[in-house]
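Peer 1: sequence and predicted structure below; questions after.
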Amino acid sequence: MDRPVLDGSVPDHDEFPSQGPDATDPDADLRLELDQLRRAMRSRGTIDLARGILMAAFGLSQDDAWKVLVATSQHTNTKLRTLAEQVVDSAGGTPLPESVRKRLSAAVAETNAAADAQPQPQPQPQAQAQAQA
């Protein structure tokens, strides 16, 4: 970039190198995917621990704890791994940020309400007769 653009014209593409994977490198996408998978594997343990904390604290199932984490992450615009770290830290005494705490509480309440609204499976008449026999 030898010359500044002051006249409003758009400089040639070559003046601004691409910030993404190199189009001439056939392995760039694979390296990017590998990097993302490695990051996901590093954060998985923390996310699973946060799910366990939510399960124990609020009596949630594994699926419901996951739903609470995802909903809270989305509504607070917080990365899931960052939220999981905050939940784990909160179990050690570090307070959650107020906005996260409120949203987490709301997500737990919404998840419990949805679970309560689901019809419970009724036993089949044959199963009842066999159980009594």
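Peer 2: Yep, that arrived. Everything quoted here is computed from the prediction, not taken from an experiment. Numbering: from 1, shown residues only.
Peer 1: from here on, just use CA atoms for contacts and neighbour counts.
Peer 2: OK.
Peer 1: for Ile95, list the residues it contacts.
Peer 2: Actually, residue 95 is Pro. It isn't Ile. Asp89 (Cα atoms under 8 Å, 6 or more residues apart in numbering).
Peer 1: put this next to the first one:
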Amino acid sequence: MRQAVDSHAKGDQAIGVLVAVHRIEPAAGVEMLREVSQHTNVRLRPVAGMVIDWALGEFLPPSVGRELEAALRRRVGAGDDSDQPG
């Protein structure tokens, strides 16, 4: 039960990071995390942790950064990339 609560909280925090940084809707943040998880073959919880760590100034693995950028482009189109992760 505790692991489920922690996992849910981590996912919510990562969605919040994506919403704040990229000015997207929460549903788009959820989909972005899912897509990154699927395209990198990394489970959702570790992807969420990487996004949170990135927001705190840590290194974002290049494969995850590329997939986040691609997922964002699919949602908002290619525009100003100054907010792009990586």
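Peer 2: Noted; the coordinates are in hand. Everything numeric here is computed off the predicted structure, so don't read it as measured data.
Peer 1: please name the nearest non-neighbouring residue to the residue positioned nearest the centre of structure 1.
Peer 2: Nearest to the geometric centre of structure 1 sits Leu80, at 3.5 Å (Cα atoms, centre = their mean). Nearest residue to Leu80 of structure 1 in three dimensions, chain neighbours excluded: Ser73, at 5.5 Å (Cα to Cα, 6 or more residues apart in numbering).
Peer 1: and that neighbour, how close does it get to Arg81 of structure 1?
Peer 2: 9 Å (Cα to Cα, to the nearest Å).
Peer 1: over to Asp63 of structure 1?
Peer 2: 17 Å.
Peer 1: which of these two has more neighbours?
Peer 2: Arg81 (20 against 11; other Cα atoms under 10 Å).
Peer 1: wait, what's in contact with the corresponding residue of structure 2 for the more buried one?
Peer 2: In structure 2, the residue matched to Arg81 of structure 1 (TM-score structural alignment) is Arg45. By Cα under 8 Å, 6+ apart, Arg45 of structure 2 lies in contact with Ser7, Lys10, Gly11.
Peer 1: any chance of the residues you listed in JSON lines, with neighbour count, secondary structure and distance to Ser63 of structure 2 too?
Peer 2: Formatted as JSON lines, the contacts of Arg45 of structure 2 follow (neighbours: other Cα atoms under 10 Å; DSSP: H, G, I helix; E, B strand; the rest coil; distance: Cα to Cα, whole Å):
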{"residue": "Ser7", "neighbour count": "17", "secondary structure": "helix", "distance to Ser63 of structure 2": "22"}
{"residue": "Lys10", "neighbour count": "20", "secondary structure": "helix", "distance to Ser63 of structure 2": "20"}
{"residue": "Gly11", "neighbour count": "23", "secondary structure": "helix", "distance to Ser63 of structure 2": "19"}
